[in-house]
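Fold the following, please.
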Amino acid sequence: MTELESFTVDLAREAARVSLPFFRSVFAQEDKGADGAFDPVTEADRAAEAAIRRLIAARYPDHGVIGEEYGEDRPEAEHVWVLDPIDGTRAFIAGLPSWTCLIALRHAGRPRIGAIAQPYLDEIFLGGPSGARLLKGGAETALRTRRCAGLDEALISTTDPELFTPVEREAWARVRAAARLARLGCDAYAYAMLAAGNIDLVAESGLKVWDWSALVPVIEAAGGQVTDWHGGAPNDGGQILAVGDAGLQEPALSSLRTAALAPAA
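As a prediction, this is how the structure comes out:
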């Protein structure tokens, strides 16, 4: 494990130390949504991100940070940490253990190291130059996506089809109709399960950079692929397709491209 990979694990464990006491407890929360859309943030989100930022500032003061709760600090730096302290806040406030802490390190504009951590289950799914592995209970297990011959054999996931626009929902419905089974409501934990070889495909839209950056190194190091709905690199458009078997990519994109946003300039 490289020094930066090890530090990523340290950050995930610090976030767990701060966030876990709030889980299934009483904590302050507020709605930062607009136009009637419920978009919660809790004191656990803010406390966890603040703790991560403190460690980064102490260890790597020249690194930049982009975080969901506290914004950007030197986003043009060569190394930039991208943080979502609690992805799946709705699951967190409902007491469901499908929320995660997402930590990515971007180098020269591309995510190179990522961690998808589920503190309640004591799981850190880590991806980077040293490969992909699950850290749990003091043990490390290699992560590998599984083979899947076609969409008709695939287990697929999205958080909630209601989050799609109407045209995106139609595109998802075509992928869903071709697949064997769909599971909903897993947030970023679905990507961890894809890297672990339990899910074959995840498609989502409307994601911010902190929602998808950590997923890329984990899934790619495990043998999968992450693209936008055109088949290009993930971008600020927020439409993400992740597959464990490269053979699933084109069949899924044949439906998703009909709802793909214009490619980034």
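
make it CA atoms for all contacts and neighbour counts henceforth
Noted.

The residue nearest to residue 222 when sequence neighbours are not counted: neighbour count?
For residue 222, ignoring the flanking residues on the chain, the nearest one in space by Cα to Cα, 6 or more residues apart in numbering is residue 144 at 4.5 Å. Residues lying near residue 144 (other Cα atoms under 10 Å) number 22.

thinking residue 144 is in contact with residue 220, fair?
No - using Cα atoms under 8 Å, residue 144 makes no contact with residue 220, being 9.5 Å away.

The structure of the following sequence is requested for comparison with the preceding one:
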Amino acid sequence: MRVTAEEAADLVATAHALADVARQATLLHFRQAGLSAENKESDRFDPVTVADRLSEERMREILAQRRPHDGIHGEEFGAKSGTSGLTWVLDPIDGTRGYLSGTPTWGVLIAVSDASGPIYGIIDQPYIQERFEGGLGRAEVNGPMGRATLKARPARALSEAILFSTFPEVGTEAEGAAFRRVSREAKLTRYGMDCYAYALLAAGQIDLVIEAGLQAYDVQAPIAVIEAAGGVVTDWQGNPVHQGGQVLAASSPELHAKVLSLLQG
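Take a look at the predicted model:
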């Protein structure tokens, strides 16, 4: 779907307005005594807090005012259909486990998508006030060290690559085995960064993020940011992954191809 320059500017401005209100909402409760969480699942700890809900509520209020004809797909309050052909995909706190623990590695994810996938996205880390954006002609980070262009690392051998994932087990037993085939060949493997790992890939700090079991709201903003920085994001078969599932993000097409072959065994 083509958007005019005028609409692109409005989409970017709206996304930043969403990130601003989400930043305020999440910081109201971050590292505050007495913060508790409900568990959304019975077989594992998948928390949701008052801050998750408040963050999404405030973003939806902005969209109702500024973009009432767009659809919305949010983690906490589900889907709202629209008529414009555009949908806002929102994760009000990606990394709620980290949020509960007080680490500054969680973030707010905001993407705007058409039928083909995300066209623009923001990864915002409110506590350190660092915002990564990509798409619609933009690829930059603005934070404590100022504003800079996002550019993924050039191609390098897997033996020199830094690999991130959120959980050491990486999904099912078979998915974990596939991940370990890659990890054994990588220079360094780190865990637990949630969406911040994708931001680091776009910023040229790391080379790979491999995960499984993701939802659309977990991955659409990272896809937009990483692709704008020159990286590649697909599923483990090399297909589009904007609806979630198994995710492989790589800093270069060459490294992506190498890792894809290892994941497929």
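
After superposition, what's the TM-score here?
Laid over one another, the chains give 0.93 as their TM-score (TM-score structural alignment, normalised by the length of structure 1), with 257 aligned residues with a Cα RMSD of 1.5 Å.

which position in structure 2 aligns with the residue nearest to residue 222 of structure 1?
With TM-score structural alignment as the criterion, residue 144 of structure 1 lines up with residue 151 in structure 2.

contacting residues around that match?
139, 202-204, 229-230 (Cα atoms under 8 Å, 6 or more residues apart in numbering).

go on, residue 233 of structure 1?
By Cα under 8 Å, 6+ apart, the residues touching residue 233 of structure 1 are 226-227.

One more: the one 10 residues further on?
Each residue near residue 243 of structure 1 by Cα under 8 Å, 6+ apart is listed here: 194, 200-202, 224-226, 249.

dump the residue contacts of the spatially most central residue of structure 2.
Centroid-nearest residue in structure 2: residue 222, 3.7 Å away (criterion: Cα atoms, centre = their mean). By Cα under 8 Å, 6+ apart, the contact list for residue 222 of structure 2 reads 109, 121-123, 195, 198-199.

Quick check: the alignment partner in structure 1 of it vs residue 3 of structure 1, distance?
Residue 222 of structure 2 maps onto residue 215 in structure 1 when the alignment is built from TM-score structural alignment. According to Cα to Cα, to the nearest Å, residue 215 of structure 1 stands 20 Å off from residue 3 of structure 1.

Map residue 256 of structure 2 across to structure 1 for me.
Counting by TM-score structural alignment, the partner of residue 256 of structure 2 is residue 249.

What of residue 178 of structure 2?
So, by TM-score structural alignment, residue 178 of structure 2 is matched to residue 171.

For residue 163 of structure 1, see how far away its match is.
From residue 171 of structure 1 to residue 163 of structure 1 the distance is 13 Å (Cα to Cα).

Surely residue 122 of structure 2 is in contact with residue 110?
Yes - counting by Cα under 8 Å, residue 110 is a contact partner of residue 122 of structure 2 at 5.2 Å.

chain center to stretch 128-146 of structure 2: distance?
Counting by Cα atoms, centre = their mean, to the nearest Å, stretch 128-146 of structure 2 is centred 13 Å from the centre of its parent chain.

Buried residues in that stretch, which are they?
130-136, 138-142 (16 or more other Cα atoms under 10 Å).

How about stretch 62-82 of structure 1?
63-69, 75, 77, 79-82.

Touching, the match of residue 178 of structure 2 and residue 252? I think so.
No - using Cα under 8 Å, residue 171 of structure 1 makes no contact with residue 252, being 9.2 Å away.

The two: who's more crowded?
Between residue 171 of structure 1 and residue 252, residue 252 has the larger neighbour count (other Cα under 10 Å), namely 26 against 21.

where's the more buried one, which helix or strand?
Per DSSP states H and E, residue 252 of structure 1 falls inside helix 249-256.

Same check on residue 65 of structure 1?
Per DSSP H and E: strand 64-67 holds residue 65 of structure 1.

gap between that strand and the chain center?
The answer for strand 64-67 of structure 1 is 16 Å, by Cα atoms, centre = their mean.

Can you tell me what sits against that strand?
49, 53, 71-84, 210.

count of neighbours near residue 165 of structure 1?
13.

scratch that, residue 176 of structure 2
Residue neighbour count, defined by other Cα under 10 Å, stands at 17 for residue 176 of structure 2.

Then residue 199 of structure 1?
Neighbour number of residue 199 of structure 1 under other Cα under 10 Å is 24.

What of the one 5 residues further on?
Summarising burial for residue 204 of structure 1: neighbours were counted as other Cα under 10 Å, giving 23.

Show me what it aligns to in structure 2.
Checking TM-score structural alignment: residue 204 of structure 1 goes with residue 211.

And residue 125 of structure 1, by the same measure?
By TM-score structural alignment, residue 125 of structure 1 lines up with residue 132.

A strand includes residue 69 of structure 1, no?
No - using DSSP: H, G, I helix; E, B strand; the rest coil, the secondary structure at residue 69 of structure 1 is coil, not a strand.

what separates the nearest residue to it once chain neighbours are set aside from residue 59 of structure 1, distance-wise?
Leaving aside its sequence neighbours, residue 69 of structure 1 sits nearest to residue 46 (Cα to Cα, 6+ apart; 6.1 Å). As for residue 46 of structure 1, its distance to residue 59 of structure 1 is 20 Å (criterion: Cα to Cα).

One more: residue 26 of structure 1?
32 Å.

before we move on, what about residue 92 of structure 1?
29 Å.

More neighbours: these two, which one.
residue 92 (21 against 11).

The more buried one: what's it in contact with?
Applying Cα under 8 Å, 6+ apart, the residues near residue 92 of structure 1 are 23-24, 86, 98-99.
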